[in-house]
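1. Structure here, sequence nowhere to be found:
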């Protein structure tokens, strides 16, 4: 069999990726985003990464620092266009809000097997080379590489934007020793122009400048990555968000072009769309594991999840939740106990719901 030319191989790779559910593909040299390292260092110097110390790993500067033999980066977008309104639970303080991306199965578990299949196909077609696949699991700056590969551009909220898919894309990466022709998505590039809707929408003011997010104020960071107590001044701003936040993504005007639905493997579970806080606060470890089996939510564990639910209860203005809150004041986990006491004090004072 004749080894295909680079251009022909990339074109066929696009077709194979589409069959596996990827809606955007970009190919670029592995060193195609040299400016990203300087931006990362400036961001780290301000401490905006909070406790995410893995962001400091020097390999993040360039893929070749992690794998010297790499030649090409292939970036792929996987759709998670919401089936439900991200703002569906506004004005419903009795329920908790889980980010739309986490309403179904864990995207890592859905995407990685498909990326591995694609990588095997690529190497078989090329007849040579090596490849490695990644889904948020290595020190790679996927978003700058995706922009360099022509999938889209980084918006003012720092997430990737596409003319065809808005910002509802998960990113996966295949790094390979093959030298492939650069290729991007037709019509994927665009601009935020003068729009600042995402900045204005952030409940905690975490987008401190266009394209710059202070993770220490970001609700997604606070409810997922942050392990300790949330600063008391920020707790009311969490509202009823118990896992992640979609606000800056949901208001982006480019989403009106996001017509490709989420992959069926990511279908939301009905019980997670508007779960009652009272029910969630009664979960034990076994109940938590069963309810969130194969879900991204499972990664934070029961105790951090309870902390988040207690903050939401404290923000609800509903004293009837006191019965579900008070038992946690004696929890052996100091962070959970603190959250329970804070929530109980607010509910006993009968404040109105936080906004």
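-> Happy to help now that I have it. Keep in mind the model is a prediction, meaning the values are calculated, not measured.
2. When you work out contacts or count neighbours from here on, use the C-alpha atoms and nothing else.
-> OK.
3. all helices for the stretch 1-150 of the chain, in order.
-> Here the stretch 1-150 of the chain has its helices, by DSSP state H, counting those that start in this stretch, at 6-19, 35-45, 63-66, 107-126, 142-148.
4. Tell me which of those is the most buried.
-> helix 142-148 (a mean of 25; mean count of other Cα atoms under 10 Å).
5. Against which helices or strands is it packed?
-> strand 24-29, strand 72-79, strand 153-154, strand 160-161, strand 169-176 (3 or more Cα pairs under 8 Å, 6 or more residues apart in numbering; DSSP states H and E).
6. Can you name the element that comes right after the last one?
-> The reference is to strand 169-176. Using DSSP states H and E, the helix or strand that follows strand 169-176 in sequence is helix 197-201.
7. helices and strands around that following helix, which ones?
-> Applying 3+ Cα pairs under 8 Å, 6+ apart, we find helix 197-201 packed against strand 207-209, helix 247-250.
8. Could I get the ones you listed in CSV, plus columns for mean neighbour count and distance to residue 42?
-> Listed next are those as CSV, based on neighbours: other Cα atoms under 10 Å; distance: least, Cα to Cα, whole Å:
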stretch, mean neighbour count, distance to residue 42
strand 207-209, 17, 13
helix 247-250, 21, 23
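9. between the ones you listed, which one is nearest to residue 76?
-> Nearest to residue 76 among the helices and strands packed on helix 197-201 is helix 247-250 (19.2 Å), distances taken as Cα to Cα.
10. which residues are contacting that closest one?
-> 86, 87, 157, 167, 168, 197, 198, 199, 201, 202, 203 (Cα atoms under 8 Å, 6 or more residues apart in numbering).
11. residues in contact with residue 97?
-> Residues near residue 97 by Cα under 8 Å, 6+ apart: 89, 240, 241, 242, 243, 273, 274, 275.
12. make it 10 Å
-> By Cα atoms under 10 Å, 6 or more residues apart in numbering, the residues touching residue 97 are 86-90, 103, 239-246, 272-277, 309, 312.
13. cool, residue 319 as well?
-> Each residue near residue 319 by Cα under 10 Å, 6+ apart is listed here: 313, 325, 343, 344, 346, 347, 348, 349, 350, 351.
14. adding another structure so you can compare the two:
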């Protein structure tokens, strides 16, 4: 290739990237960057360390997809470039303030709105279509739907850097950035990678109520409240029930405390804005949801995927932490719920709020018919 041809190819590449950026902005993405597919040769070592340390807890899919997760080429051998996009979903105000009101059912910021997988994937396909038309190259779109290590690739693409809490941080969005990836066989001009800018700050590590960070930039899911309230399928371990407070889905503490955050209507995108009825949900109302009303209330949000039984499990933990005896009738009602998860947490919540006479009466009725050993164990502890 002659020098003239090289210059022309570079100019064409820059023009294409500019067109992609313009289209991405029109689609509602706040940032776009490009990384070579081989930009992070350190990923296999990092992944192996996390899995060997057991930090993935019971998320067996991480181990099962280890081989494909290690690099973009392991997932698709023809990939040459990775286009990373970010969508700012920042809240209007600091969600930490909601933890002080035990009457609220605190849902993580990202889950207060329409499921980002549904919102972003269609937009990403639009952008990928433009890329395919302009280059004739193959494209594949991923929004947390395949074993892609999005955060390291986003850092390589210049969207931000992984903070000490392991979440991607952005100058503009702070900790509140949804990510999407387009793998392509096209060889695109790479963006400058972003360098880590956390300095000596450890606020995100210090605020964690369960000490889930064994070291900066490392998260142990076995101690993480977000993991237990969203991914965990069993009873909440006893040592984490008190620290859960009124968190009924996820935990934003390490994100919200970061000094890079901005709280001022970060997005005008209605589909990525919090639904007030979820943001301001009362714990008493959540305890009264049956399965149908749960599905209706959380329609099209990440919370719906949790299922009503696990959500009630979390709400009963919040009730037990509330100190509010007005929840006792709802708690007692759930002692006969069809799910052992719900019954077990109802036992724990009742024993936290009821006096000894009330608890003994419910205990006698429950143990007379309770078949589940874990629920029975909650009464006898």
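-> Nice, I can see it. This one's a predicted model, so the numbers in the text were calculated from it and none came from an experiment.
15. Among the contacts of helix 247-250 of structure 1, pick out the one closest to residue 150 of structure 1, please.
-> residue 167 (14.4 Å).
16. counterpart of the closest one in structure 2?
-> The alignment partner of residue 167 of structure 1 in structure 2, by TM-score structural alignment, is residue 175.
17. just residue 115 of structure 1 next, same as before
-> Aligned by TM-score structural alignment, residue 115 of structure 1 pairs with residue 124 of structure 2.
18. Please apply the same query to residue 38 of structure 1.
-> So residue 38 of structure 1 corresponds to residue 45, using TM-score structural alignment.
19. likewise residue 86 of structure 1?
-> Per TM-score structural alignment, residue 86 of structure 1 is aligned with residue 95.
20. do residue 22 of structure 1 as well
-> In structure 2, residue 22 of structure 1 lands on residue 29 (TM-score structural alignment).
21. re earlier: residue 99 of structure 1 is nearest to which of the helices of the stretch 1-150 of structure 1?
-> helix 107-126 (12.8 Å).
22. That closest one vs helix 6-19, what angle?
-> Here helix 107-126 of structure 1 runs at an angle of 150 degrees relative to helix 6-19 (axes from the mean of the first three to the mean of the last three Cα atoms, to 10 degrees).
23. Tell me which residues touch residue 147 of structure 1, please.
-> By Cα under 10 Å, 6+ apart, the contact set of residue 147 of structure 1 is 26, 28, 32-33, 75, 153-154, 160-162, 184, 188-189.
24. which of these tops the neighbour count?
-> Using other Cα atoms under 10 Å as the neighbour test, those are led by residue 161, with 30 neighbours.
25. surely that one meets residue 256?
-> No: with contact defined as Cα atoms under 10 Å, residue 161 of structure 1 does not count as touching residue 256 (12.0 Å).
26. and residue 55 of structure 2, what pairs with it in structure 1?
-> Counting by TM-score structural alignment, residue 55 of structure 2 corresponds to residue 48 in structure 1.
27. Repeat that for residue 212 of structure 2.
-> Counting by TM-score structural alignment, residue 212 of structure 2 lines up with residue 206 in structure 1.
28. what do you get for residue 239 of structure 2?
-> By TM-score structural alignment, residue 239 of structure 2 lines up with residue 233.
29. Kindly provide the distance from residue 159 of structure 1 to residue 175 of structure 1.
-> Separation of residue 159 of structure 1 from residue 175 of structure 1 (Cα to Cα, to the nearest Å): 21 Å.
30. if we can go back for a sec, for the match of residue 167 of structure 1, which residues are in contact?
-> Residue 175 of structure 2 neighbours (Cα under 10 Å, 6+ apart): 88-90, 160, 162-163, 165-169, 252, 254-262.
31. returning to what we had before: quick one: the match of residue 55 of structure 2 from residue 116 of structure 1, how far?
-> Per Cα to Cα, residue 48 of structure 1 is found 33 Å from residue 116 of structure 1.
32. again with residue 234 of structure 1
-> 41 Å.
33. which residues touch the residue lying closest to residue 99 of structure 2 once chain neighbours are set aside?
-> Leaving out its chain neighbours, the residue that sits closest to residue 99 of structure 2 by Cα to Cα, 6 or more residues apart in numbering is residue 246, at 6.4 Å. By Cα under 10 Å, 6+ apart, the contact set of residue 246 of structure 2 is 98-107, 283, 314-322.
34. the more surrounded of residue 159 and residue 175 of structure 1?
-> residue 175 (24 against 17).
35. tally of neighbours for the nearest residue to the more buried one once chain neighbours are set aside?
-> Spatially, and ignoring its direct neighbours in sequence, residue 175 of structure 1 is nearest to residue 73 (4.7 Å; Cα to Cα, 6+ apart). Applying other Cα under 10 Å, we find 31 residues neighbouring residue 73 of structure 1.
36. Turn the helices and strands packed on helix 197-201 of structure 1 into JSON lines, columns for distance to residue 16 of structure 1.
-> As requested, those are arranged in JSON lines below (distance: least, Cα to Cα, whole Å):
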{"stretch": "strand 207-209", "distance to residue 16 of structure 1": "37"}
{"stretch": "helix 247-250", "distance to residue 16 of structure 1": "29"}
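37. right, and the match of residue 115 of structure 1 touches residue 26 too?
-> No: here residue 124 of structure 2 does not reach residue 26: they are 11.7 Å apart, not a contact under Cα under 10 Å.
38. Take the contacts of residue 319 of structure 1 and keep only those in helices.
-> Among these, DSSP state H puts 313, 325, 343, 344, 346, 347, 348 in helices.
39. out of those residues, which are buried?
-> Buried residues within those, defined by neighbour count using 16 or more other Cα atoms under 10 Å: 313, 325, 343, 344, 346, 347.
40. Quick check: the second one vs residue 337 of structure 1, distance?
-> Meaning residue 325 of structure 1. 10 Å.
41. who touches both of these two?
-> In contact with both residue 325 of structure 1 and residue 337: 306, 310, 343, using Cα under 10 Å, 6+ apart.
42. Pipe those into a markdown table and attach distance to residue 227 of structure 1 per row.
-> Below are these laid out as a markdown table (distance: Cα to Cα, whole Å):
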| residue | distance to residue 227 of structure 1 |
| --- | --- |
| 306 | 12 |
| 310 | 15 |
| 343 | 18 |
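43. What range does stretch 275-284 of structure 1 cover in structure 2?
-> So stretch 275-284 of structure 1 sits over residues 281-290 in structure 2, by TM-score structural alignment.
44. Quick one: end-to-end length of the matching stretch, please.
-> Stretch 281-290 of structure 2 end-to-end distance (Cα to Cα) = 15 Å.
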